[in-house]
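>>> Please find the sequence and the predicted model below.
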Amino acid sequence: MSLWYIIAAIVFFASILIAKKNTRKTKKNLPPGPPRLPIIGNLHQLGSHPHRSMFKLSGKYGSLMSLKFGNVSAVVASTPETVKDVLKTFDLECCSRPYMTYAARISYNLKDLAFCPYSNYWREVRKLTVIELYTAKRVQSFGDIRKEEVACFADFIKQSASLKNKVNLNQKLLKLSASVICRVGFGISLKGSKLENTYEEVIEGIMEVLGSFTAADYFPVIGSFIDRITGLHSKCEKFFKAMDRFFDQSIKHHLEDETIKDDIIDLLLNMERGEVGLGEFQLTRNHTKGILLNVLIAGIDTSGHTVTWVMTHLIKNPRVLKKAQAEVREVIKNKDDIKEEDIQQLEYLKMVIKETLRINPLVPLLVPREASKDIKIAGYDIPKKTWIHVNIWAVHRNPNVWKDPDAFIPERFMDKEIDYKGLNFELLPFGSGRRMCPGIGMGMALVHLTLINLLYRFDWKLPDGMKVEDVDLEESYGLVCPKKVPLQLIPVLTQWT
């Protein structure tokens, strides 16, 4: 009996030694990162603005940093070099998505383009949206709609100017974007739609939910319970149902009016009926709604909030505002028919837009990616299934890349071939690679047309008693980061109004 005890002890200790040896052999060279608390990991270090907190941490732990969120292992890329590795060098290995509870709910169980894992279905949907909705020809074909909606918006500003009323630009610019997207993407007017009175709350609510660090994703056993206590679950359901009603209304409108042709809903309905194919896939109604989700939320937020941030920085920098207006008025002169193509001659205004997108990227922390296999970046091991966060805000505020990164200086782009279309890794407001936002052309066309009208037709001043120093630059946090305190300005009629 004692012999068996001795044998068992030998086997036991031998097993421990072998296990330790194997552990040493398989130990990963992970990127450095801050110490973690039990159970929650580094969640307590994120704060209310995770992109800012991660940027601060990266200053101590490096351009590629390891973090732990509950059960999830993650890395954060924070410099042009590491971001290029993720979005270009290892784009294929890093372009899938982890499963995210509320993103799955809002996207009809990942039937969309933004949150769907990399797959054959994703490739087909990407091809569909790029070819059918976001080509240069398609963007140009919607030009009349943009002109009509911007003209109505300008009329409202003109009326406010005549009454010397201040205008809430956050609110009005979001409404302008919503009006254009409803007509372009859904074939109906915002007025009278299911979103007419709630579009601002619904869109911003969805973005807040999608940008939240969700307990259900990090704590599989108790996470859903925590989200119900915090109200995140009920908030998701509320905004999802409001959006779903709008989709039902838009689809019903198309089914009842056979004269509506050649828009995205018409194409998707034909696919549902099998009249048009999507590769090997047969679309259901939930597929249609999932694809429409990206058209709705990306289209409205991108242009509306971008113009708001541009106007914020212009009013806060009178020198830049004066210079931008002088250029616009010199190029447009006494022409009342302003065209989107006029932006090609407005070199300084294009620099103002780039500088705005640098300082206030609308998606400062890109939607998380997931490594589909073991890879090595910057000499560090990134194991399969690791979540990968790309901190665009950190890249845009990097003092090694940008001189005086917190200052608004459009002239920094003078004589520099740097654009925001995904090829320059020091300026990536719309991402890069396979997961880059496909709707840049559509969104920026409205940004350009709106800004030219605002700067050409009106002068702008702050409400009485308010100084330039009082203009707040704080952003709200969500998947998209709009200006937190609404920008309220008083328009002044000019000779061109």
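All right, it came through fine.
>>> going forward, measure contacts and count neighbours with C-alpha atoms only.
Will do.
>>> is it true that Lys68 touches Ile39?
No. With contact defined as C-alpha atoms under 8 Å, Lys68 does not reach Ile39; the gap is 9.4 Å.
>>> Looking at these two, which has the bigger crowd around it?
A direct count of neighbours by other C-alpha atoms under 10 Å for Lys68 and Ile39 places Lys68 higher, at 22 against 13.
>>> how close does the more buried one get to Lys384?
Separation of Lys68 from Lys384 (C-alpha to C-alpha, to the nearest Å): 15 Å.
>>> Could you do Tyr134 as well?
Taking C-alpha to C-alpha, one finds Tyr134 at 33 Å from Lys384.
>>> neighbour count winner among these two?
The neighbour comparison of Tyr134 against Lys384 (other C-alpha under 10 Å) goes to Tyr134, with 18 against 14.
>>> Same question for the more buried one, what's its three-state structure.
coil (DSSP: H, G, I helix; E, B strand; the rest coil).
>>> next up, a second structure to put side by side with the first:
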Amino acid sequence: MVNAYVVVILSLSFLFLIHCLLFRRRGRSNGAQLPPSPPAIPFFGHLHLIENPLHAALSQLAERHGPVFSLRLGSRSAVVVSSPECARECLTENDVCFANRPRFPSQLPVSFDGTSLGNSNFGPHWRSLRRIASVHFLSAQRVGGMSGVISDEVRAMARRMYRAASVSPGGAARVQLKRRLFELSLSVLMEAVAQTKTTRQEADGTDADTDMSVEAQEYKHVLDELNPLLGAANLWDYLPALRWFDVFGTKRKIMTAVNKRNAFVRRLIDTERQRLDDDDDDGSSNGAKKSMISELLTLQKTEPEVYTDTVIMTLCTSLFTAGTDSTSTTIEWAMSLLLNHPKILKKAQAEIDSYVGNSRLIAAEDMPHLIYLQCIISETLRLYPVLPLLIPHESSGDCRVGGYDVPSGTMLLVNIVAVHRDPSVWKDAETFRPERFEDGMRDDGLLVMMPFGMGRRKCPGETLGLRVVGLALGTLIHCFDWERVDGVDVSMAEGGGLSMSKVVPLEAMCKPRDTMGDALGKLF
């Protein structure tokens, strides 16, 4: 049996090599000027060059081959851009050409067979989803209306942290921020999407201080199962022959995690549908403000062919996936940077004290006036964008990038980290220096910030994400003094995967500020 497998693999490798040689010859014969490429090996192409973190490996290749180079990742062709000029060229001048998404077999079940907002190709279906999301989920009016929900959840987090510190030796608690921040992000979305508060209580009915809510644990467990199985880590997205064997049970693991995720969201939808039916029966709706799901279910009654259960599931799932881990990760990176730069942390506290004072907590209307806090967020997103390569794009036709020909069907990877740390554009590019944004960002065609992407596939949740990040980070800075555990520098090691997570989750010593004692006491 083993020998048979070896024969099959060798035969497939031989056929694939012939295909690559013929393809390469055909590419040369039409006179195309393709981007430069590192030496490849048969069958695998350049997969042997893929290392974690991927953006760092691609930056090293860009140093040798230039800001535009091509890779062959098994059966897939890819082009990597690493300069601000070329990134802008791809996402503005060639925006329509690169508006599609590559179809990865591992992500099809995750993305409802490639029909989710983030994974669907450019066309009528995507435009419909984008319109629904922009109008009913992520409009400026909807996000503005969520400010109260965000503030309530941020204050609940501050209250739990204050209580935990109050019962700790020396009045300071050792906190793992990622867990609390993930719960905060999920709680905001649970309340906004389904008007469902997370259950986080101990047996005596008081708020627990030591762990996440049941819902947050459930959803985080699903994401922890899915993330390692997606992206470059899954070789059978690039080597089709491996799908025949799947000796590691990758497909089964993906389907198990996806079923758990879908069951989680389906429960929310079913609960909202029952609530609507009950309101209709007793006439008790009274024009009350509806959750996002309730609003879509109401529209479903008049336009069932547009607002299908699958569409509602797809949009809710996209919002939960994009809005939980990304928001909490950004705040975690920001706090890690501030703990390693205590003078910047003190400067941020001084700004908030000067404008907000110490008798109350930060509110949404304060954010436009806290310029230095906004600079810290911008500098964090410059150095540690949540999606260091964005979501991959794919060309729908032939185009030119950086003077090179890019054939149709080529996957595009935009190395945002390289763009944001280009030393020819950014002074002290590797240094955390929020002051660089104090006079406003210069936009002369060279200096670009694109942590949420650019063009028509830009992340539509930017406004909501920044609102949560600003209020949460500002509250943590305003209400507490922070110290590194045992005085040791916080590790800034970057993990692999689709998002830029920390290898070592941030732990820090949290102590309520003496000047904020009265304001924190009012939270109970």
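All right, it came through fine. Worth saying up front: this structure is predicted, and the values here are computed from it rather than measured.
>>> With adjacent residues omitted, what lies nearest to the residue positioned nearest the centre of structure 1?
The centroid of structure 1 falls nearest to Val363 when counting by C-alpha atoms, centre = their mean (3.8 Å). Among residues not flanking Val363 of structure 1 along the chain, Val480 sits closest, at 4.8 Å (C-alpha to C-alpha, 6 or more residues apart in numbering).
>>> ok, the aligned partner of that neighbour in structure 2 - contacts?
By TM-score structural alignment, Val480 of structure 1 lines up with Ser499 in structure 2. Counting by C-alpha atoms under 8 Å, 6 or more residues apart in numbering, Ser499 of structure 2 makes contact with 326, 386-388.
>>> Tell me which entries of those residues lie within strands.
Taking DSSP state E as the definition of strands, those contribute nothing to them.
>>> now, which of the residues you listed sits nearest His19 of structure 2?
Here the nearest of these to His19 of structure 2, counting by C-alpha to C-alpha, is Pro388; it sits at 32.2 Å.
>>> Go ahead and confirm the closest one touches Asn415.
Yes. Counting by C-alpha under 8 Å, Pro388 of structure 2 touches Asn415, with 6.2 Å between them.
>>> between the two, which one's more packed in?
Under the criterion of other C-alpha under 10 Å, the comparison of Pro388 of structure 2 against Asn415 puts Pro388 first, with 28 against 25.
>>> Which part of structure 2 matches the top helix by length along structure 1?
Counting by DSSP state H, the longest helix found in structure 1 is helix 285-316. Aligned using TM-score structural alignment, helix 285-316 of structure 1 spans residues 309-340 in structure 2.
>>> again with stretch 48-61 of structure 1
The aligned range for stretch 48-61 of structure 1 is 52-65, by TM-score structural alignment.
>>> which parts of that stretch are buried?
For stretch 52-65 of structure 2, a neighbour-count test (16 or more other C-alpha atoms under 10 Å) marks 53-56, 58-59, 61-62 as buried.
>>> ditto for stretch 495-506 of structure 2
496-502, 505-506.
>>> about what we covered before: which residues sit against the match of stretch 48-61 of structure 1?
Surrounding stretch 52-65 of structure 2, the residues in contact under the criterion C-alpha under 8 Å, 6+ apart are 36-38, 49-51, 68-69, 80, 82, 388-389, 415, 417-418, 494-497.
>>> just checking, which of those belong to strands?
Judged by DSSP E, strands contain the following of the contacts of stretch 52-65 of structure 2: 68-69, 80.
>>> returning to what we had before: just send the contacts of Ser499 of structure 2 back as a markdown table, with distance to Gln176 of structure 2 too.
Formatted as a markdown table, the contacts of Ser499 of structure 2 follow (distance: C-alpha to C-alpha, whole Å):
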| residue | distance to Gln176 of structure 2 |
| --- | --- |
| Ser326 | 17 |
| Val386 | 19 |
| Leu387 | 22 |
| Pro388 | 24 |
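>>> preserved in structure 1, out of those residues?
Contacts from the contacts of Ser499 of structure 2 that recur in structure 1, judged by both residues aligned by TM-score structural alignment, their matches' C-alpha atoms under 8 Å, are 386-388.
>>> Export these to a markdown table and append columns for distance to Trp333 of structure 2.
Output for these, formatted as a markdown table (distance: C-alpha to C-alpha, whole Å):
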| residue | distance to Trp333 of structure 2 |
| --- | --- |
| Val386 | 10 |
| Leu387 | 13 |
| Pro388 | 13 |
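>>> Many thanks, have a good one.
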